[in-house]
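Engineer: What follows is a protein structure lacking sequence information:
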């Protein structure tokens, strides 16, 4: 009998996508998927349009156009405190999710255990399962989404290969402080672990918070894979322009996997993003955070008024709320009731 692969049997459609489809079927208001409602910066659109006219319509190098890799390297030095060689350490991929999948496929073996914090981004789990790694969740406690070092020590084993840090977090909105990251860095060094960071929401920071990249901490650049992208920052979720940054041996493996899975990211869209990185002023990013904080406050106020008490996010643009007063035995059942 012809059947789907065992690997596919272990995967399920993202609840985000399932809820989006359910919402569309009843013509509801979709609050399930991270679709930006802000316009694309004109300079980014103009950069992509010009690239199309200028002939950037064929394959790029597997790790992206030099213009984009160099722009990312400059931004990493300026904003993240990370020094990266654009020729050997940066891989442009099909969105941050694609970059993360390439890193997992390149660096993890079947059976390797990977620690991640719950609540987690579902695609992180899916990527781990797809490469037959073993996700090991550590539950954080609301409302501040705290955890303890003993929780980490309890789950680490001889099979543990990596730990995932998502800051600002999807869906918790947690922003890891420098002190928390330093504790995790020490933990990773003691147990010789990779750290995979998802920093896609690095500019979505509220109440005066600052973003700290794990790879900027002492002795962490060699063991950290930094994942980022511009889907959210430039409101181009459909363009699929993300990247990873890693030490040269790991970047070489990630780049080879990126070539196998995606060949390259869309060429003219790479140029549009590169122009945005180079030419948009710092005020663009501070205004972005200000505008989203205003939306956060308005939305959380509405949830409180509705009796669905939220945990106030420190970053990103998702809100988790207490829905226990709604009918249903599970979170999904209550979400369907609300829909």
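Structural biologist: Here it is on my side, so go on. Nothing here was measured: the structure is a model prediction, and the numbers come from that model. Numbering: from 1, shown residues only.

Engineer: C-alpha from now on. contacts and neighbour counts both.
Structural biologist: Noted.

Engineer: Quick check: which element contains residue 277?
Structural biologist: helix 267-279 (DSSP states H and E).

Engineer: Tell me where the longest helix sits in this protein.
Structural biologist: helix 282-305 (DSSP state H).

Engineer: Give the buried residues for that helix.
Structural biologist: Within helix 282-305, the residues that count as buried by 16 or more other CA atoms under 10 Å are 285, 288, 289, 290, 292, 293, 296, 300, 303.

Engineer: Compile those residues into JSON lines and extend it with columns for distance to residue 132.
Structural biologist: JSON lines is the format used below for the buried residues of helix 282-305 (distance: CA to CA, whole Å):
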{"residue": "285", "distance to residue 132": "38"}
{"residue": "288", "distance to residue 132": "38"}
{"residue": "289", "distance to residue 132": "37"}
{"residue": "290", "distance to residue 132": "41"}
{"residue": "292", "distance to residue 132": "37"}
{"residue": "293", "distance to residue 132": "38"}
{"residue": "296", "distance to residue 132": "37"}
{"residue": "300", "distance to residue 132": "38"}
{"residue": "303", "distance to residue 132": "39"}
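
Engineer: now for the longest helix of the chain, which elements pack on it?
Structural biologist: strand 310-311 (3 or more CA pairs under 8 Å, 6 or more residues apart in numbering; DSSP states H and E).

Engineer: Apply 6 Å and report the result again.
Structural biologist: If you count contacts as 3 or more CA pairs under 6 Å, 6 or more residues apart in numbering; DSSP states H and E, helix 282-305 packs onto no helix or strand.

Engineer: and residue 264, what does it touch?
Structural biologist: residue 62 (CA atoms under 6 Å, 6 or more residues apart in numbering).

Engineer: That one and residue 91, how far apart?
Structural biologist: 10 Å (CA to CA, to the nearest Å).

Engineer: likewise residue 48?
Structural biologist: For residue 48, the distance to residue 91 - CA to CA - is 19 Å.

Engineer: Between those two, tell me which one has more neighbours.
Structural biologist: Shown here are residue 48 and residue 91; by other CA atoms under 10 Å, residue 91 has more neighbours (31 against 22).

Engineer: Strands along the stretch 101-250 of the chain, start to end?
Structural biologist: 113-118, 134-139, 160-166, 194-198, 224-229, 241-245 (DSSP state E, counting those that start in this stretch).

Engineer: Out of those, which gets nearest to residue 63?
Structural biologist: The closest of those to residue 63 is strand 241-245. By CA to CA, the value is 8.8 Å.

Engineer: How about residues contacting that closest one?
Structural biologist: So strand 241-245 is contacted by 89-96, 99, 225-229 (CA under 6 Å, 6+ apart).

Engineer: A further structure is provided below for comparison with the first:
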């Protein structure tokens, strides 16, 4: 017997406007044309072998059954120590930290925990592509506020004007994907003052917290009491330790918010891969890997930016993350006038390097002649891409 599509009931889509993501499309195109894939944001190099060994040790030690729903106590304790050491935030690992199946699940769970049908949630565009669908799945209304084109800095006047009695939450992301912009202490203080007279909650996506360059410090929401008191702070072990496929992250939040978060979490994923939690906890005993990460990625950024400077791409600032945005307006090829998405397809097929159009991060497809590259790659991979750019 075979399936008969004619007899399959057709559900009403919860996300009728959502299709295959641009990341999947461009990665498939890159593979088809044997292009250097600087589109999707993941490393093409291995993690520290000691971290892999720690997973094996955890498995051999018997850590193979369900851990507690909020996460292995050892990992929550390690995360609490890190928050105190880096940001001066004292949090209770028992009631204020939960281990998640990556940052994407963390963000969805936070939204489902706090957003009621009809609530408004402000997102700052361009933004990571899961935010708006998450809000819609909760029955909320996404209120899109653009970051300043070109600099991608927050426009606090526009944010303030977007807050209404129905505003339930604001999502921020620093260091910022896709632009690489990093919020300053002054930005955070401005936001703290703006939200102080409101009951608006905050979801702070800080997955690139250890990729801040040129001597800057990451200004976590955890550093600002008025923000930390209303925030879900989202972190990613996958980004920090080059293990994006492990899908392990954490959320830090005040106990009252975390209680609601865990109500959803326990019926969403319930808990997260046990041996990897124990391995990460053991590995975190040495702070050197995450403390050395800014220098590690700054060197890659500088290598890549140095090569791009010899092309007709116009470099945008790259203050953090492992992404570099460029303006394509000055290229000496007629294809520069294509829409960003079409240009990225052409670049992949004809030049052999895959990128992501910034328009994919806007709800209205705003096209400003900017594309994004990922430089979380081996040096040889970056050099090969730069060699191919010489054809432009």
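Structural biologist: Received the coordinates, thanks. None of these values were measured; they are calculated from a predicted model.

Engineer: Would you report the TM-score computed for these chains?
Structural biologist: Overlay of the two chains. TM-score (TM-score structural alignment, normalised by the length of structure 1): 0.94; 337 aligned residues with a CA RMSD of 1.7 Å.

Engineer: Dump the strands of the stretch 101-250 of structure 1 into TSV; add mean neighbour count and distance to residue 334 of structure 1 as well.
Structural biologist: Listed next are those as TSV, based on neighbours: other CA atoms under 10 Å; distance: least, CA to CA, whole Å:
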stretch	mean neighbour count	distance to residue 334 of structure 1
strand 113-118	22	20
strand 134-139	19	21
strand 160-166	23	26
strand 194-198	24	29
strand 224-229	27	32
strand 241-245	28	34
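
Engineer: Please identify which of these is closest to residue 62 of structure 1.
Structural biologist: strand 241-245 (11.8 Å).

Engineer: can you count the residues close to residue 258 of structure 2?
Structural biologist: Per other CA under 10 Å, the neighbour tally for residue 258 of structure 2 reads 22.

Engineer: now do the one 4 residues further on
Structural biologist: Counted by other CA under 10 Å, the residues lying close to residue 262 of structure 2 total 20.

Engineer: how about it, secondary structure?
Structural biologist: helix (DSSP: H, G, I helix; E, B strand; the rest coil).

Engineer: Residue 136 of structure 1 maps to what in structure 2?
Structural biologist: In structure 2, residue 136 of structure 1 lines up with residue 143, judged by TM-score structural alignment.

Engineer: from memory that match sits against residue 119, does it?
Structural biologist: No: counting by CA atoms under 6 Å, residue 143 of structure 2 sits too far from residue 119 to count as a contact (10.0 Å).

Engineer: which residues in structure 1 form helices?
Structural biologist: With DSSP H as the criterion, structure 1 has helices spanning 6-9, 15-25, 42-53, 66-75, 95-107, 122-130, 149-155, 178-190, 248-262, 267-279, 282-305, 331-338.

Engineer: now, of the ones you listed, which is deepest in the fold?
Structural biologist: For those, the largest average neighbour count (mean count of other CA atoms under 10 Å) is found in helix 95-107, namely a mean of 24.

Engineer: how about that helix, aligned to which bit of structure 2?
Structural biologist: Helix 95-107 of structure 1 covers residues 102-114 of structure 2 once aligned (TM-score structural alignment).

Engineer: Contact partners for residue 325 of structure 2?
Structural biologist: 316, 371, 372.

Engineer: measure it to residue 178 of structure 2 for me?
Structural biologist: 8 Å.

Engineer: can you check residue 154 of structure 2 too?
Structural biologist: Remark: distance between residue 154 of structure 2 and residue 178 of structure 2 (CA to CA) = 14 Å.

Engineer: Redo the strands of the stretch 101-250 of structure 1 as a markdown table? Include distance to residue 37 of structure 1.
Structural biologist: As requested, the strands of the stretch 101-250 of structure 1 are exported to a markdown table (distance: least, CA to CA, whole Å):
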| stretch | distance to residue 37 of structure 1 |
| --- | --- |
| strand 113-118 | 27 |
| strand 134-139 | 31 |
| strand 160-166 | 23 |
| strand 194-198 | 22 |
| strand 224-229 | 18 |
| strand 241-245 | 18 |
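
Engineer: So which of those is nearest residue 77 of structure 1?
Structural biologist: Of these, the one closest to residue 77 of structure 1 (CA to CA) turns out to be strand 241-245, at 12.0 Å.

Engineer: how far does that closest one sit from the chain's center?
Structural biologist: 10 Å (CA atoms, centre = their mean, to the nearest Å).

Engineer: Onto which residues of structure 2 does it map?
Structural biologist: The aligned range for strand 241-245 of structure 1 is 248-252, by TM-score structural alignment.

Engineer: burial of residue 306 of structure 1, as a residue count?
Structural biologist: Residue 306 of structure 1: 9 surrounding residues under other CA under 10 Å.

Engineer: Remind me what the helix holding residue 277 of structure 1 packs against, helices and strands.
Structural biologist: helix 42-53.

Engineer: cutoff 8 Å now
Structural biologist: So helix 267-279 of structure 1, by 3+ CA pairs under 8 Å, 6+ apart, packs with helix 42-53, helix 66-75, strand 241-245.

Engineer: Can I get those in TSV including distance to residue 182 of structure 1?
Structural biologist: Output for those, formatted as TSV (distance: least, CA to CA, whole Å):
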stretch	distance to residue 182 of structure 1
helix 42-53	35
helix 66-75	23
strand 241-245	19
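
Engineer: closest to residue 329 of structure 1 out of those?
Structural biologist: Closest among these, using CA to CA: strand 241-245, at 37.6 Å.

Engineer: relative orientation of the closest one and helix 66-75 in degrees?
Structural biologist: 60 degrees (axes from the mean of the first three to the mean of the last three CA atoms, to 10 degrees).

Engineer: quick one: strand 241-245 of structure 1 to strand 194-198, angle?
Structural biologist: Using the same axes, to 10 degrees: strand 241-245 of structure 1 against strand 194-198 is 150 degrees.

Engineer: Cheers, nothing more for now.
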